[in-house]
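> following is a predicted model, sequence given first.
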Amino acid sequence: MTTAISLFTRDLRVHDNPVLHHAARAANVVPLFVLDEAVLSGAFGSPNRVSFLLDSLADLNRSLESRGGRLVIRRGDPVAEVCQLVSETGAEEVHVARDVSGYAQKREDRLRLELSARHCVLHVHEAVITTQPPGAVVPSGNDHFAVFTPYFRRWCEQQTRAVLPAPDVLRVPEVQGRPLPGRRALCDGEVSPRVLRGGESEGRERMREWSAATVCEYVHAHDDLAADATSRLSPYLHFGCVSSTELVVNAGPSEGEQAFVRQLAWRDFHHQVLAARPASSERDYRTRHDQWREDPGALHAWQRGSTGYPIVDAGMRQLQAEGWMHNRARLITASFLTKTLYLDWRLGAAHFLDLLVDGDIANNNLNWQWVAGTGTDTRPNRVLNPVRQAGRYDPGGDYVRFHVPELADLPTEQLLDPDRLQPTERRRRGYPAPIVDLAEARERFMSARGRG
């Protein structure tokens, strides 16, 4: 009687999961998740993400139980725990999703080596975390695309795999696991007060509501900060609670749906860059030879949402409160840090990773490089003026009013342009003066990049 191990990593779902689908073909299957000490003790182990992870694992276990199975929880090194489980169960095969970070690639290599010595076959499944696997869409003469537009054209031409059903019944042998721990057993710190609840059930409900009601307006409203008309599916995509393949396959022909598909392709684009260049998680993809400033005071003001620029502060406070930030606000706040303050993008990426539920190395760090001009942006020296961005994407000031409540009753023009807010009024409201002059900051940046 054959036994297979389905090793969950960032694919915490039963619907459209090639890993579980193929492992479940064996007579017995062991659904396994390992609480990886190396990951939990690093940047991943933040309160928001750990909270979302535990929600997702509890929901996954309920889904498996409804099919006669259960989730086996172990804690430690995933390679050692998988090998131990192979010894306990006599499993002939292990199934896992391919991932792209340097750590994930090394984990896969170690698994293959250790399982081979035990005469156990490792099956690595593609297109589980992304729609198109890294390496499937490549230009001639290179191992990845460095510019999104030609990548997207080729991406659209690729065949997408079929959406797989959830298994009806699972047969899990008697093996020992751990109870799911509480969050404080895994990490210290407080969870953001309005953080989303994790899990496939939550993600699929959000996916249904988004597809039924909002997505058709996406092309017109996705940059409107106050409208909040994005899907908010990014945390569920990051943890694999919903399938990007299912979203793409089910997307219709409307402008909104196709604009949303384009955003899913951006996820794949960054994953294929990181798969080919793992060092770009920390090193400049394209160096501009920046001599970044050191200014702890300015960094702290940016982190806590006290720069004196309301649109920037609103974005940073949304991040603190929700563990999430609107994509347009991410662009504005990242440009302000890297180009207006001229501080290292790695400082911003680390702060985002500390709070974002959807924070992963591919999308977070490579998007930060894109904004900083050290990544794949074809206009590396563009600077987003926060006053102009506010006027364009929050023209009524409602986004700022919600996230910067001390300014909520101000006239709109004062919310959009901090120069219109008098010093006495600032002091009365406890709101800081701008920490930098925009014109001087732009000149400093352009000079530093050799364009002044």
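All right, it came through fine.
> CA atoms for contacts and neighbours, from now on please.
Fine.
> which element is Val34 on?
Val34 is part of strand 28-36 when elements are defined by DSSP states H and E.
> before we go further, Ala26 is sitting in a strand, right?
No. According to DSSP: H, G, I helix; E, B strand; the rest coil, the state of Ala26 is coil, so it is not within a strand.
> that one touches Ala4, doesn't it?
Yes. Ala26 sits in contact with Ala4 when judged by C-alpha atoms under 8 Å, with a separation of 6.0 Å.
> which one's more surrounded, the two?
Taking Ala26 and Ala4 together and counting by other C-alpha atoms under 10 Å, Ala4 has the greater number of neighbours (28 against 19).
> which secondary structure state does that one sit in?
Of the three states, Ala4 takes strand under three-state DSSP.
> so how far is Asp409 from it?
As defined by C-alpha to C-alpha, to the nearest Å, Ala4 lies at a distance of 61 Å from Asp409.
> can you show me the helices along the stretch 351-452 of the chain?
Applying DSSP state H, counting those that start in this stretch to the stretch 351-452 of the chain gives helices spanning 366-372, 386-393, 398-403, 412-416, 423-429, 438-448.
> show me what the top helix by length along the chain is packed against.
Selection of the longest helix in the chain by residue count, based on DSSP state H, yields helix 255-276. When contacts are defined as 3 or more C-alpha pairs under 8 Å, 6 or more residues apart in numbering; DSSP states H and E, helix 255-276 packs onto helix 148-157, helix 218-221, helix 244-250, helix 366-372.
> adding another structure so you can compare the two:
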Amino acid sequence: MSERPTIVLFTRDLRVHDHPALAAAVREGGPVVPLFVLDRAVMDRSARNRLSYLDDALRDLRERLRRLGGDLIVRSGETVAETLKVAAATGAARVHMSADVSALAFRRAAKLRRAAADQRVEVAEFPGVTVVPPGEAVPVGGDHYKVFTPYWRAWQARRWRTPEQAPKRLELPPGLDAGTIPQRLADSGSGPLSPRRQQGGEGEARRRMGRWLDDDCADYEHTHDDLAADATSRLSAALRFGCLSPLELALAARKRPACAPFVRQLAWRDFHHQVCAAFPGLARRDYRERDIAWRVDDSAFAAWREGRTGVPVVDAGMRQLLDEGFMHNRARLITAAFLTKRLRVHWKDGGDHFHAVLCDGDIADNYGNWQWVGGTGNDTRPDRSFNVLRQSRRFDPDGAYIRRHVPELAGVEGADVHTPWRRRRPVPGYPPPLLDSTG
């Protein structure tokens, strides 16, 4: 065996289809060591819902790699140290990984490059987390686009790379202990474990993608804001964990003209990732400093988290989040605007709560969108007004979404479901609104 092995360090790219780092390792010609490190420093602060999804995804990935003649090598410990231990044990010459944009990902990659150089191990990063990698579409004289519309034009004009085929065969170095995936990863981490959370893994993600593209994507423009219809793709967690290639999804959707509005949403995802790549502090500090008088109101914030604000559409969204580890895209906007624009609670508090519960919690998308709503991000109109009741009546006109997620209101008829406090008799068990005016 002349060729030295190549390690493919999986992070949030848990698939075999269109995986550039994996495909390049196979082309090297030697054994390939697919590696995932259960890093306690990351897992202990991860949402339990995401750890449940990760559990599914790792088991699915291991099975797929075994069918190819390989395996998923699993180690527990600090990512860089464990990666280099495997490199030393196998004589690996290279580590391949997908480039990512969070501050943690930047630190991890830089640390790995420094430590690997001491062992004469090469580290190479590859695309795969976005459709267009951050840095490939940049404005003249700048490092990233700060406004979406010009980015959208540049994104469309880019020549996208060709997706990589899944490997046909893998070879592991002999004598390598594969390690075990612990039972019930979700027992670690933090936050609630939602009873109706989504199943993870590439197999489920690809089935969901096929159904979405064949059956529902063509209606996306007309139904994506309909709260009760629940007509969004539900592919966000698959993209967050890389169980789906965003490029493969975008190319498949772009072949269907009616799916153009959905493709635009994938561009929004890339937009936030290129912002985060240029501004890694996106989750911690204002992208654009604003003179906003934020309030600290622990009781109101708790009521918002629990879906007990007395504003039905807000409570429906927050309870869906707790129940499913997911929230409809329009409900995310409504609940975030209510917290930041009406209660004047800091966007970071809301973003942190979402990140603690969402299966699809992604640093770039979650905090990029929270800053957009809160007025400190990439919105060109940071002071735009937002009427929650108007949103409720427009996007849930029959109140079906509200009744689905707020059982106290299941028996409230007609338009009263949007404003139950205006009824002569209070609804048993449902609180009055936090604010005198809920416009």
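Thanks, I have it. The structure presented is a predicted model; accordingly, all values stated were derived computationally and were not measured.
> quick check: TM-score for this pair?
After superposition, the two chains reach a TM-score of 0.96 (TM-score structural alignment, normalised by the length of structure 2), with 434 aligned residues with a C-alpha RMSD of 1.3 Å.
> ok so, going back, pull out the buried residues from the longest helix of structure 1.
Within helix 255-276 of structure 1, the residues scored as buried using 16 or more other C-alpha atoms under 10 Å are 256-262, 264-276.
> report the distance from that helix to the chain centre.
The gap between the average C-alpha position of helix 255-276 of structure 1 and the chain average comes to 12 Å, counting by C-alpha atoms, centre = their mean, to the nearest Å.
> next secondary structure element downstream of that helix?
Heading C-terminal from helix 255-276 of structure 1 (DSSP H and E), you reach helix 296-304.
> wait, what's in contact with the alignment partner in structure 1 of Val275 of structure 2?
Correspondence of Val275 of structure 2 to structure 1, assessed by TM-score structural alignment: Val273. Residues counted as contacts of Val273 of structure 1 (C-alpha atoms under 8 Å, 6 or more residues apart in numbering) are 134, 144-146.
> hmm, try it at 10 Å
By C-alpha atoms under 10 Å, 6 or more residues apart in numbering, Val273 of structure 1 lies in contact with 100, 134-135, 143-147, 280-281, 285, 362, 366, 375-376.
> so which of those is the most crowded?
When neighbours are counted as other C-alpha under 10 Å, the busiest of the contacts of Val273 of structure 1 turns out to be Leu366, with 26 neighbours.
> just give me the match in structure 2 for that residue.
Structural alignment (TM-score structural alignment) places Leu366 of structure 1 against Gly368 in structure 2.
> which residue is the nearest non-sequential neighbour of that match?
Taking C-alpha to C-alpha, 6 or more residues apart in numbering as the measure, Gly368 of structure 2 lies nearest to His272, with 5.8 Å between them; neighbours along the chain are not counted.
> which residues does that neighbour contact?
The neighbours of His272 of structure 2, taking C-alpha under 10 Å, 6+ apart as the test, are 101, 134, 145-146, 148, 278, 282, 363-369, 378.
> I'd like to know how far it sits from His328 of structure 2.
19 Å.
> got it, and Arg27 of structure 2?
Applying C-alpha to C-alpha, the value for Arg27 of structure 2 to His328 of structure 2 is 41 Å.
> again with Cys359 of structure 2
For Cys359 of structure 2, the distance to His328 of structure 2 (C-alpha to C-alpha) stands at 13 Å.
> shared neighbours, the two?
Common neighbours of Cys359 of structure 2 and His328 (criterion: C-alpha under 10 Å, 6+ apart): Leu321.
> looking at the two, which is more packed in?
Using other C-alpha under 10 Å, the more surrounded residue of Cys359 of structure 2 and His328 is Cys359, with 32 against 21.
> doesn't Ala238 make contact with the more buried one?
Yes. With contacts defined as C-alpha atoms under 10 Å, Cys359 of structure 2 counts as touching Ala238 at a distance of 9.2 Å.
> any common contacting residues for the two?
Counting by C-alpha under 10 Å, 6+ apart, the residues touching both Cys359 of structure 2 and Ala238 are 53, 198-200.
> what about those, which are in helices?
Per DSSP H, the subset of those in helices is Tyr53.
> of all the shared contacts of Cys359 and Ala238 of structure 2, which comes closest to His418 of structure 2?
Proximity of the shared contacts of Cys359 and Ala238 of structure 2 to His418 of structure 2 was ranked by C-alpha to C-alpha; the top entry is Gln198 with 28.5 Å.
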